[in-house]
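**Q** Sequence first, then the predicted structure:
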Amino acid sequence: MSKILIRGAKVLGGEQRDVLIDGETIAEVGTGLSAEGAEVIEAEGKVLLPGLVDLHTHLREPGREDSETVLTGTRAAASGGYTAVFAMANTFPVADTAGVVEQVWRLGKEHGYCDVQPIGAVTVGLEGRKLAELGAMHESAAGVTVFSDDGKCVDDAVIMRRALEYVKAFGGIVAQHAQEPRLTEGAQMNEGVVSAELGLGGWPAVAEESIIARDVLLAEHVGSRVHICHLSTAGSVEIVRWAKSRGIQVTAEVTPHHLLLTDELVRTYNPVYKVNPPLRTERDVMALREALADGTIDIVATDHAPHPHEDKDCEWAAAAMGMVGLETALSVVQETMVDTGLLDWAGVADRMSAKPAQIGQATGHGRPVSAGEPANLTLVDTAYRGQVDPAGFASRSRNTPYQGRELPGRVTHTWLRGKATLVDGKLT
């Protein structure tokens, strides 16, 4: 690989520095750097971050290639500044065996736009009745360390306890989709004033909070690690805060859409706003932002959930739940957290790169922008503002809730181990 000199970037939003990439590694960080024959990227005024890491991505392959593939999903990831993503297990067939997780892992290796780390299912077929091959998936070439039935809750306390005990042996983690199924039968949106006015089945906050409360107690009892997927309510924040105060090994994520959007948008009956867990109230949104700022919520994860046109362009009740998010996540975080003064860019790097890499054990990712580290980097034009146009997405699907909305920030370059995957906003 040739040398690349990134000149004058604000590293983590701080002072301007030059960063020299030599091959797969950051060779030097300083001022007034030069390198004979290096490609020079003029980055004055732009922010340089470690490559983003998403602990919660749906790539859909195998089985739903009409909505996304590993290729299109990783291209979308590179467009959004990501150098590593964790692929959820709710594929067809389910990623509950070593063979399926290795297939996804190898597809990621072949395409090369970002690293793909498969997440293994907790239970066979996501059915919640029998533990999947957790050990075999961990020992496979994919080296799975994160397990989740995301899309479904592991609602059986005995199964959840056994999973926590099993993964403890090799330092794994169970990522829970917290949704008590009996409390959410027929649910279409957040339970509250808006659902009552619209006559839509409500998804109560307690359905999330009760599972989180149970699982942090189980994690404490077992001495194992539990991660809460897409936490969405103010009450959930308080439970996680309490659990951390007791020293329980719990981490939690919030999605960009839960940081910005509320259930008031459901009044449009536009299925693009249908998601699980549902959009909550303004009070919940503010609590989530504050919790991300103070570290109660550890990371931002996209829950990138692509769907083909026919699954979303229909009546509300029949529409699939989910939103794409890889290509807009950083912009939403800038809008809700940076431009509001709740986080600086070093905090964004922590919540969107360093900590998700630590939780998922993504080797070589989330590292400091310093000499000797892998050159996994993202360059952001933070002064940019523009309308979201899904027609330009790299994802195969277009189900974004931000179409036509003006958002700040634009990823201009992404490097994966020194290789450019995005240059001037265009995929290589």
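**A** Received the coordinates, thanks.

**Q** When you work out contacts or count neighbours from here on, use the C-alpha atoms and nothing else.
**A** Will do.

**Q** Measure how far the strand or helix carrying His258 is from the centre of its chain, please.
**A** His258 belongs to helix 256-260 when assigned by DSSP states H and E. Distance, stretch centre to chain centre, for helix 256-260: 12 Å (C-alpha atoms, centre = their mean, to the nearest Å).

**Q** how far away is the residue positioned nearest the centre of the chain from Leu231?
**A** Geometric centre of the chain, nearest residue: Ala301, 2.4 Å, by C-alpha atoms, centre = their mean. With the distance defined as C-alpha to C-alpha, to the nearest Å, Ala301 ends up 10 Å from Leu231.

**Q** joint contacts of the two?
**A** Jointly contacting Ala301 and Leu231 under the rule C-alpha atoms under 8 Å, 6 or more residues apart in numbering are Glu253, Val254, Thr255.

**Q** where do the strands sit along the stretch 201-350 of the chain?
**A** Applying DSSP state E, counting those that start in this stretch to the stretch 201-350 of the chain gives strands spanning 202-203, 226-228, 250-254, 299-300.

**Q** among those, which is the most enclosed?
**A** Neighbour counts (mean count of other C-alpha atoms under 10 Å) averaged over each of the strands of the stretch 201-350 of the chain peak at strand 299-300, with a mean of 29.

**Q** And the contacts of that one?
**A** Asp54, Ala252, Glu253, Val254, Thr255, Pro256, Leu292, Asp350, Arg351, Met352, Lys355, Pro356.

**Q** nearest to Ala213, of these?
**A** Nearest to Ala213 among the contacts of strand 299-300: Ala252, at 12.8 Å, using C-alpha to C-alpha.

**Q** for comparison:
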Amino acid sequence: MSVVVIKGARILGGDPVDLVLRDGVIAELGTGLSADGATVVDAAGLVALPGLVDLHTHLREPGREDAETVHTGSRAAALGGYTAVCAMANTSPVADTAGVVEQVYRLGQEAGLVDVQPIGAVTIGLAGERLAELGAMADSAARVRIFSDDGHCVSDPRLMRRALEYVKAFDGVIAQHAEEPRLTEGAQMHEGDVSARLGLTGWPAVAEESIIARDVLLAEHVGARLHVCHVSTAGSVEIIRVAKARGVRVTAEVTPHHLLLTHVKAESYDPVYKVNPPLRTDADVAALREGLRDGTIDIVATDHAPHAAEDKECEWAYARPGMLGLETALPITLEALGEQSIGTPAEPAMWDLIAERMSRAPARIAGLDNHGHDLKVGAPANLTLIDPTARWTVEETGLASLSHNTPYAGMTVPGRIVATFLRGVPTVLDGKVQK
């Protein structure tokens, strides 16, 4: 097993320290450390975080390898500082059987850049009619614990209740795409003054909020775990805040793009800004940021959604919704929340918040026991090194994904991932993938 000595890293923005990575764990912490035959990484000025964990990634394989594969998505994830990602079920065929989730799991192992944990579908074919093979997927080699029809809402309340009851037996999670489909038929963007001016059918906030309100009541009734995907409205944040105060077992995520961008981007008619749920208002963005800070929203998840050119480079109405996210998630979150703390006494608190929302909490929700650990002796050596003072410009064709649908092309963003380590083995060094 290789040995790595990281020299002078600032764990969570604290004082410089050396780390020795050996046999997949952090073997030593201190100053002036060395090891015979070790690879030495100069981390002076760099911040060390536990490896990031994404609870919401679309890797497209099997079925849409023209947009992304498990291997290319794993490269993007490693470059973004991730050591584990959860792959959504809306592939072709849908990941609704043990066979498909095991295929995705094996592809992740073969890529070897991040741990790929498949998410299973709640219903067969994402059709919302019959429960998928939840138990078989849970018992498979992939050990699925999160189930989601993401891209489709489990809109039938009886079916949603049954799903929650089923997964409660093995402490699984239902991750809901909260969208009442009868309120969003034909919707193209957020319903508001901009949609009215542009003449585009609106996606009202209540379509999201009504499903969340229903589902937290169902989760409370059943006593099961509910996770709310890509929360986008101020009203949703308040519903989740009240549910948590009542003791409901609910967790929630927000995407980087919902923390930064608003519906005014649609004025360009550029389909790169078309996403589901849609970009919302300034007031919604402010509420999402506050909810993330105070813990109402548990995690940042990318909703990395690569699309082939023909699915994005077309008229707005025909474009597929979704944006790339893995390589830009940390910089965009810093831009939205915490860049101003770098170099101040508040910096360690900011990095601790990032570690909680982008590593520890998503690992806990997903049951990824080997991820999300604080960087201390004996912990798994899953970590990332960030240059907090670097600023870099996002290039549309400079990302590792097979697709190019990033809304941040041309934007200069803070924080550059310098290195990522999976079980002590470097997957990224000096910003370059090692496989």
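**A** Looks like it came in fine. This one's a predicted model, so the numbers in the text were calculated from it and none came from an experiment.

**Q** hang on, the earlier thing: to Arg283 of the first structure, which of the strands of the stretch 201-350 of the first structure lies closest?
**A** Closest to Arg283 of the first structure of the strands of the stretch 201-350 of the first structure is strand 250-254 (C-alpha to C-alpha; 14.9 Å).

**Q** what about that closest one, how far off from the second structure?
**A** Here the mean offset of strand 250-254 of the first structure against the second structure after fitting is 0.2 Å, by mean C-alpha distance after the TM-score superposition for the first structure.

**Q** Find me the equivalent region of that strand in the second structure.
**A** With TM-score structural alignment applied, strand 250-254 of the first structure matches the range 250-254 in the second structure.

**Q** With stretch 363-377 of the first structure instead?
**A** Using TM-score structural alignment, stretch 363-377 of the first structure pairs with 369-383 in the second structure.

**Q** Quick one: end-to-end distance for that stretch.
**A** Start to finish, the residues bounding stretch 369-383 of the second structure are 14 Å apart (C-alpha to C-alpha).

**Q** Would you mark the buried spots in that stretch?
**A** Within stretch 369-383 of the second structure, the residues that count as buried by 16 or more other C-alpha atoms under 10 Å are His371, Gly372, His373, Asp374, Leu375, Ala379, Pro380, Ala381, Asn382, Leu383.

**Q** Same check on stretch 240-249 of the first structure?
**A** Those would be Val240, Arg241, Ala243, Ile248, Gln249, for stretch 240-249 of the first structure by 16+ other C-alpha under 10 Å.

**Q** from these, which is closest to Leu261 of the first structure?
**A** Using C-alpha to C-alpha, these come closest to Leu261 of the first structure at Val240, 21.9 Å.

**Q** From Gly151 of the first structure, how far out is the closest one?
**A** 21 Å.

**Q** Gly192 of the first structure versus the aligned partner of Val101 of the second structure in the first structure, what's the distance?
**A** Applying TM-score structural alignment, one finds that Val101 of the second structure aligns to Val101 in the first structure. Using C-alpha to C-alpha, we find Val101 of the first structure at a distance of 39 Å from Gly192 of the first structure.

**Q** Next: Leu265 of the first structure.
**A** Distance from Leu265 of the first structure to Gly192 of the first structure, by C-alpha to C-alpha: 13 Å.

**Q** Please apply the same query to Val19 of the first structure.
**A** Plainly put, Val19 of the first structure is 51 Å away from Gly192 of the first structure if you go by C-alpha to C-alpha.

**Q** quick one, which of the two is more surrounded?
**A** A direct count of neighbours by other C-alpha atoms under 10 Å for Val19 of the first structure and Gly192 places Val19 higher, at 28 against 17.

**Q** Helix, strand, or coil at that one?
**A** strand (DSSP: H, G, I helix; E, B strand; the rest coil).

**Q** Look up the closest residue to it, ignoring the ones flanking it.
**A** Nearest in space to Val19 of the first structure, with sequence neighbours left out and distances taken as C-alpha to C-alpha, 6 or more residues apart in numbering, is Val29 at 4.6 Å.
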